[in-house]
Each structure stands twice: as structure tokens, then as C-alpha cells.
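1. Attaching a predicted model along with its sequence, questions to come.
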Amino acid sequence: MIRYLCFYIALLAAPALAQDLTLPSGARQISDRISALDSYDLPIGVFADGSVPSRTVEGRVERLTWRLQAGSSTTLQILAPLQDQLQAQGFEITFECEARTCGGFDFRFGTEVVPTPDMYVAIHDYRFLSATRDDEVLTLLVSRNPPDGYVQMIRVTPVGTQSQPPLVIEETVDGASGLLNDLTRDGHVILDDLHFRTGEVALGEGSFASLALLAGYLADNPSTQMALVGHTDDTGALQANIEVSTKRAEAVRARLIEAHGVSADRIEAQGVGYLAPITSNASPEGRDINRRVEAVLLVN
């Protein structure tokens, strides 16, 4: 309980951004796009007459996404506790719909969505709501790609207005703990903050929190070894994809050795190309998700 209290105090001490919502344990924030002054077309109704009805709002715009372990949970089961928290914080729900009533494909592509791989939307399995609190507006978009769930929040606060502090209703743990929990429980974990475009093998200059966590885990468990396994989408021939996926894993291994001081004999790099997808490659969103690197524990 002390851990949760400390987390709550940290939120109150930080600038009031988008951490008003308490997500389930294991949820990891994937993206954080903040514009000091921008506009947003706030959906106010379902797709009709060729468009999604909206009104334009201006101010500080926050666009954030999370990935979480959905399991067998429905989009309603993911959204309902978040909606309860919003209402407890004084937001009024002004519009909500689910995929079929929203307008399916047309609503999805008629409203703003953070690009993949930071947000994934299944055309027939999503829910959306708009909410207001005084001059502040907020939208939530929830979808699934089992076993994962995805949450997008866009919030617009008038310039010069201080958002109310967050209200924590449920206990949670931060995304860092979630990644290590997944690793120790399942023996492998996707490194969500790494991303490669089709054919690319270079790892960017980002800090990549997942790599710091892996390095810390290896330091705390000196008898443990780890394999980094690269995966691709199904674009191109198998052998070429195996080579690309191996180079991606090798790039991650090199970063752990050079930037985090991990001993080279404790991590290996392998690639399996497109042979182990976690979703269909039939869509751009699916291909983005399949291009990944996983960490695998080697217990022996």
C-alpha cells in the first residue's frame, strides 16, 4: 500500500497532465504527444450524412495512449471503470457509442486517432466517449487486439486554465513494474517502446525505458541469461525477414551492452522473421504490431 501512496503523491506533485485515470495493473503508456496550443475536432455524434459531427476546440491538447493486458475483457469492461473515474472527477459524459452504433469504419477514420503502433483500433470492436468539465473536454477511445487492450485519451484544456489534480480511485502499479511482472510470469515480454518500420534495422537514439528495466533485472539476477528475439511482418521472403529480424535483435543487444553495461555473455540475439506473428498481417496496423523485439528469459 505504501507503493500506491507514493505513486499518488508523485502524481499530485507533477504537472497535471493526463494521468487522471488509473488503469489496470500492467498497463503501459505507449505515447505522449502534448501541444501547448492546438485544435481538436471533438466528435459529438455518430457518423451520418458522410461525416462525423464535431465541434472544434482549442487549447493545450494532450494525446496519450496505453497498452494493457485485456485477456478476455470486453471493451466495455475496459472502458466502464475509466468512465466511472471521469464522472467521479466531475466530468459529464456528453456522447458515447460502440463500434456498430458509432459507424464502424467510417467513424474510426472520421475522427482523430493516434497512428499505429501507438494505438490500435479494431473496426468492429471499439468504444468511444466524449466528456466535458467546465471548459475542459476529453475523449476516450478503447479497443482490443487480444490479448492486448488499447486506450487513447485526448484532452483539451483552455490556455491559462490549471487542470484539477488527479483523483486516484483504484490501486495500480506503474508500467515499469508491469513489464517486469510480465517477464517473470510469462518468461517473455514484448519491448513495446521499440519500433521498427518495414525493412529498417537501426534502433533510434531514444532512452527506451524497457532496456533500462531489462538491464536492472539482469543486474539483480546475476545467474539469469536472456535472449532477444526479433520479429517482422510478412513483407518479403522468409530468409530476408530472418536476416532483418536478427539485425534488429542485435541492435537491441548492442544497446544493452554499450549503454547499460550488460555483459555480452548474458544476452544473445536471434531472429525468426515472420514465423511468429501475434496478429494478422492483413492490415497496416497488424504489420506494425508484428514488427517487434521480445525479451525471453533463459532459465538454464
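-> Perfect, thanks for sending it. Numbering: from 1, shown residues only.

2. alpha carbons only for contacts and neighbour counts from here, please
-> OK.

3. and the residue lying closest to Glu294 once chain neighbours are set aside, how many neighbours does it have?
-> Leaving aside its chain neighbours, Glu294 sits nearest to Ile190 (4.4 Å; criterion: C-alpha to C-alpha, 6 or more residues apart in numbering). If you count neighbours by other C-alpha atoms under 10 Å, Ile190 ends up with 17.

4. Then Leu12?
-> 17.

5. quick one on the thing from earlier: pull the contacting residues for the residue nearest to Glu294.
-> Residues near Ile190 by C-alpha atoms under 8 Å, 6 or more residues apart in numbering: Arg292, Val293, Glu294, Ala295.

6. Tell me the spacing between the last one and Ser130.
-> Shown here: Ala295 relative to Ser130, a distance of 37 Å by C-alpha to C-alpha, to the nearest Å.

7. quick one: which of the contacts of Ile190 sit in helices?
-> Using DSSP state H, no member of the contacts of Ile190 falls within helices.

8. Return the subset of those residues lying in strands.
-> Arg292, Val293, Glu294, Ala295 (DSSP state E).

9. Now do the strands in the stretch 1-150 of the chain.
-> With DSSP state E, counting those that start in this stretch as the criterion, the stretch 1-150 of the chain has strands at 28-43, 54-69, 92-98, 126-133, 136-145, 148-157.

10. Presented hereafter is structure B, for comparison with structure A:
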Amino acid sequence: MLRRVLSFGVVFLALIGVSALVGQSAYADWEEDHPLFSAYPNADLEQAQMYDYEKFSFPASVVDVSQKNPQFTKVDAIGDVYWHNYDMENVSSVKVYENYLAAAKQLGFKELFACALDACGDEKQARELGSLVAVRGDVYNHHRNPYYWLGEKDTPKGKILVAWFVGAYEDSVSLQQVIVETEPLQTGLVKVDEAYANKPATATEVAPLSEEEKAKDHSMLPRYPGAKLRNHHKVDTETVTIPVANNATDKTPLKLTGDLAKHGYTMQNVSTLKVYENYKAALTTAGFSFISQCELEQCGTEKQASDLGDKVSIENSVYNWYRKPYYLLAKKSLPTGNVYAAIFIGGYEDEVGLQQIILEEKAVQTGLVSVNADELKQQIDADGKALIYGIYFDTGKAEIKTESKPTLDAIAELLKRNSDLLLYVVGHTDDTGDGAANVTLSKQRADAVVAALIKEYQVAANRLQAQGVGPYAPAGNNTSDAGKQKNRRVELVKRLR
């Protein structure tokens, strides 16, 4: 906060004249009073800004706030714009206003518009009027007991316009001041290097990536030149939901299973458009077909675009990188299965953020984990049960497939080594189809396992009891292939008698 304790009145004017004030050099972070009008005694300068040659629209009427965009009569001026906000305590808004008004009249300013108290409209109108000239864009609570004045004066160097809004809140008064010193546009400040302008366009040079960084990218779709890898992960056989663009007629997302790679990149000093067109061209050249895509406003509102990007992002959030958005979802069919690429591109200030999913579709590979008697015994001792995934059946059938033999061998060995062990053999299914039918099927499969152990491995029948619970005791969710696979199992539960 900058304290100003200056005598109120006209500063410098009588000594050097208004013409000497117009056209002086200025800068954006203005931290002084304007030379034409000093601050009210003991006023605090809360904020000030200066713009060299800018257009400003002064309100010259009470503001109509009945419409979405407030309407008011405007007086436009172009020149050096000075914005000030002063705060004062233990003084009335009328005293501050009358002192500024007296100073303006002393200088010979002509009134263009003025209002006082109720003449400035209701509280909402008064606040809007003050906000139109406030350096912060809002007067907040300082809209009570309002006064507003707009005037102008011709000078040898051009016209000067000044506006004040004075409003009160509790024991403080806030004054918003705008002064525009009109002037013709000064050109010739920017010089052209004609030699550079005549040079042919050259590609942007980018430092080559290290082998370590290259290895982090997906081999099918490396990063944009100069991009920085923000985060990434790769998963062998995962189920993922990939969104379609917000402008799609059918907004059902794709649910796919396969090798998953997710990447997040950032790039500087490049547009979202250029990044998008390059990825689009690369996928087109590689033979991908586009399932869904959107550009800019086609991607919906800012929130809709942000939500779309969140679904592609590793962190489930694109943070600020959702402006000027582009999205594409593409597919290519290969002998080994389909490959999908989803890319969301958004910008923030001078930076572009890119979220990328590549999914190489494939079935879940099974048989990677072998079962032996010792492992089964450890599970039963620890949890009272062991989950078995190595007994296979055809869909809807209860006949054990031949590839189940290694698992049956392990169960038989477990029972042979532990002669006092009694087991419930419990069949489980996923939630596909009718629940009652699944219970029956799970019981039939448990019966088949018991029968095989008795017949083929000579296990005593009184050591085994078959039961089926269908989908009613899941080990995973039933909304993905991986979850359903966990639910299709046999459990060996230790029986006490």
C-alpha cells in the first residue's frame, strides 16, 4: 500500500500548464498520483495502472443492468490511460466528491455527465457504474452513497477526459479515477529488418532426444519435436475406457482391453492447431482411420473440453491445458489386433499440453502362473481358502478341459500330502446372464472337479463337498474383462468336518 500525503488541489498546472503534462512518457505499473490531480489528504493509493495509447469507454449515463450485458451511453477516448484507486477513512463520500469537482471546475473542465446518490440508480446500478471505471474491475462494497462525474477539457496537445466514482462502505470511502490524455497514434516505433524479411522460412531447430528419453515414448508415436515428457506409464494388458468427442452423435465410450500406454507432454511457443495437424497427418500417413474428433468450439464449453481431456490424462486432470482444444480418436487394424490412439491437445498461455492414450488390443493371456501343492497349502493356512484359476471350461459348459490337468494334479498332491485336510470345492461365475442359471452352472462345475479328483486321483469322496454360488461372491468387478476373469474361478475352502 502506498501512502500519499499531498496537499489537495492542482499540482504543477499553474507552473507549467496543462500542455506540458500531455504526452509525457509513462509505464504500465504506475505507482504515482497523476500530475494533474493530487490525492485527497491522507488517502491510500491502493492500485494504479497506466496504458500508453489505449481506448477507454467512459460511462455517460446510469447503467441499465436489466440485460445480460449492461447497457450505458459511452464516451470513447483514445490516448494515455491512467487508472487510480484511492481509499480514505473517516470522511464522507460527498466531501471527497465536492473537493474533486471543485478542482475540475477550477481547471475549466466541462461536465459531460454527473449523478449523485439515488440519481446513480439502485445499489446494483451504482456498483456497475463504479466497476466500469474501477482499476480492479469492481468496487465491491464501496457503492453506497455514490457520486459520479465525467468531464473534459481541450488543451494545446489534445483533449483530457477525467471520471471519478466515489462510494462509501462503513467508515471508508473509495475513489476510482480514470484520466485519458488523448493523442494521435505514434507510429514508426517498430523497425523492419528487410534482410530478415526476405529470408526463406527455416524449420525450427530442436535438440535431439537422448536414447533414454526416446525409450520413454511409445515406439509407434514418438513425441512432438521439443516436447517435454511430463508423465507416462505403460501397463501389460489393462482394460481402459476411451471417450469419444463431445460433438459425436453416439457418445458411448470405447471399453477396450490390451497393452496400454499413456503419456502427457508439454510444448512451448507452438499453437494447439499446429500440434493437432501434425498428429493428425502422422496418423493418416500411418493408415489410421478416425473414429471421432473435435476442433475448438466443437469440443464444447470450457468445462466440457476440460472433462474430455481429464478422461485421457494420466492424472485425470488437464489442469489449465484445456483452452483452444482439439481431440482425435483413431483406429488401425493389424493382424495382431486393433490399435487405438486417443489424443487431447489444449493450451494455456504460451504452453500446449498433450494427453495421449495408445491401446494395442489383445485378449488377456492366461496360464502364466503355475499352481503347486505348497502354494495351495500356504494360501489355505493363511486365508482358509485358495483361489484356483487353472481349471478351464467352455462358455456355459461344465466339462473340464484337458488343459486343466496341471491344476488338478496340484490339488490332488495337496490332498495326498495332507491326509486330514477336508475341502469345500466352490464354483464361481461372473455376472453375465441369469443369476439362478449361473448358480446352477457353478455347482455343476464344482461337481465336475470333485468327480475328477475322486475318479482320476482316487481321493476319498468324504473329503470333498461341492457347492456353487454363481456370481454372488465376486473377487473383482463385473464391468471389465479383467474383473470378470477374476470372478470365474474355483475356490478350495478348508472344511472343519
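-> That came through, no problem. Small disclaimer: the values here were computed from a predicted structure and weren't measured.

11. Any idea what the TM-score is?
-> Once superposed, the chains reach a TM-score of 0.46 (TM-score structural alignment, normalised by the length of the first structure), with 163 aligned residues with a C-alpha RMSD of 3.7 Å.

12. Tell me the spatial nearest neighbour of Arg33 of the first structure, not counting adjacent residues.
-> Arg63 (5.0 Å).

13. any idea how far the one you found is from Ile78 of the first structure?
-> Counting by C-alpha to C-alpha, the gap from Arg63 of the first structure to Ile78 of the first structure is 19 Å.

14. swap in Glu243 of the first structure?
-> According to C-alpha to C-alpha, Glu243 of the first structure stands 38 Å off from Ile78 of the first structure.

15. neighbour count winner among the two?
-> With neighbours defined as other C-alpha under 10 Å, Glu243 of the first structure and Ile78 compare such that Ile78 has more, 21 against 17.

16. Hmm, Leu141 and that one touching each other?
-> No: taking contacts as C-alpha atoms under 8 Å, Ile78 of the first structure lies outside contact range of Leu141: 10.4 Å.

17. Only the buried residues of stretch 82-102 of the first structure, if you could.
-> Buried residues in stretch 82-102 of the first structure, counting neighbours by 16 or more other C-alpha atoms under 10 Å, are found at 82-83, 85-86, 89, 91-93, 96-99, 102.

18. picking that back up, can I get the strands of the stretch 1-150 of the first structure in TSV including distance to Ala215 of the first structure?
-> Formatted as TSV, these follow (distance: least, C-alpha to C-alpha, whole Å):
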stretch	distance to Ala215 of the first structure
strand 28-43	18
strand 54-69	22
strand 92-98	41
strand 126-133	36
strand 136-145	29
strand 148-157	25
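
19. Touching, Pro95 of the first structure and Val137? I think so.
-> Actually, residue 95 of the first structure is Phe rather than Pro. No: counting by C-alpha under 8 Å, Phe95 of the first structure stays clear of Val137, with 11.5 Å between them.

20. quick one: common contacting residues for those two?
-> Common neighbours of Phe95 of the first structure and Val137, using C-alpha under 8 Å, 6+ apart, are Ser130, Ala131.

21. ok, and the closest non-adjacent residue to Glu96 of the first structure?
-> Nearest residue to Glu96 of the first structure, sequence neighbours excluded (C-alpha to C-alpha, 6+ apart): Leu129, at 4.0 Å.

22. Could you check how far the one you found is from Val61 of the first structure?
-> Relative to Val61 of the first structure, Leu129 of the first structure is positioned 17 Å away (C-alpha to C-alpha).

23. between those two, who's got more neighbours?
-> Each of Leu129 of the first structure and Val61 has its neighbours counted (other C-alpha under 10 Å); Val61 has more, 24 against 21.

24. what's near enough to touch the nearest residue to the more buried one once chain neighbours are set aside?
-> Closest residue to Val61 of the first structure apart from its sequence neighbours, by C-alpha to C-alpha, 6+ apart: Val156 at 4.6 Å. Counting by C-alpha under 8 Å, 6+ apart, Val156 of the first structure touches Tyr40, Val57, Glu58, Gly59, Arg60, Val61, Glu62, Glu136, Val137, Leu138.

25. gap between the fourth one and Thr132 of the first structure?
-> Using C-alpha to C-alpha, we find Gly59 of the first structure at a distance of 14 Å from Thr132 of the first structure.

26. again, but for the last one
-> According to C-alpha to C-alpha, Leu138 of the first structure and Thr132 of the first structure sit 6 Å apart.

27. neighbour-wise, which of these two wins?
-> Of the pair Leu138 of the first structure and Thr132, Leu138 is the one with more neighbours under other C-alpha under 10 Å, namely 23 against 19.

28. Just to check, that one is in contact with Arg155?
-> Yes: counting by C-alpha under 8 Å, Arg155 is a contact partner of Leu138 of the first structure at 4.3 Å.

29. Now do the shared contacts for those two.
-> Counting by C-alpha under 8 Å, 6+ apart, nothing touches both Leu138 of the first structure and Arg155.

30. Excluding chain neighbours, give the residue nearest to Val151 of the first structure in space.
-> In space, and not counting its chain neighbours, Val151 of the first structure is closest to Val142: 4.6 Å by C-alpha to C-alpha, 6+ apart.

31. out of the strands of the stretch 1-150 of the first structure, nearest to Gly216 of the first structure?
-> Gly216 of the first structure lies closest, by C-alpha to C-alpha, to one member of these: strand 28-43, at 18.0 Å.

32. Buried residues in that closest one, which are they?
-> Within strand 28-43 of the first structure, the residues that count as buried by 16+ other C-alpha under 10 Å are Arg28, Gln29, Ile30, Ser31, Ile34, Tyr40, Leu42, Pro43.

33. Show me which of these is closest to Arg185 of the first structure.
-> Arg28 (16.4 Å).

34. which residues of the stretch 101-250 of the first structure fall in helices?
-> 105-108, 175-186, 209-220, 238-260 (DSSP state H, counting those that start in this stretch).

35. Could you do the stretch 51-200 of the second structure as well?
-> Going by DSSP H, counting those that start in this stretch, the stretch 51-200 of the second structure shows helices at 93-106, 123-131, 194-197.

36. These: which one's closest to Asp447 of the second structure?
-> For Asp447 of the second structure, the closest of these is helix 123-131, at 78.9 Å, according to C-alpha to C-alpha.

37. Buried residues in that closest one, which are they?
-> Neighbour counts over helix 123-131 of the second structure (16+ other C-alpha under 10 Å) mark Glu123, Gln125, Ala126, Arg127, Glu128, Leu129, Gly130, Ser131 as buried.

38. Which of those sits closest to Glu277 of the second structure?
-> Ser131 (42.2 Å).

39. Tell me, how many residues neighbour Gly347 of the second structure?
-> Residue neighbour count, defined by other C-alpha under 10 Å, stands at 24 for Gly347 of the second structure.
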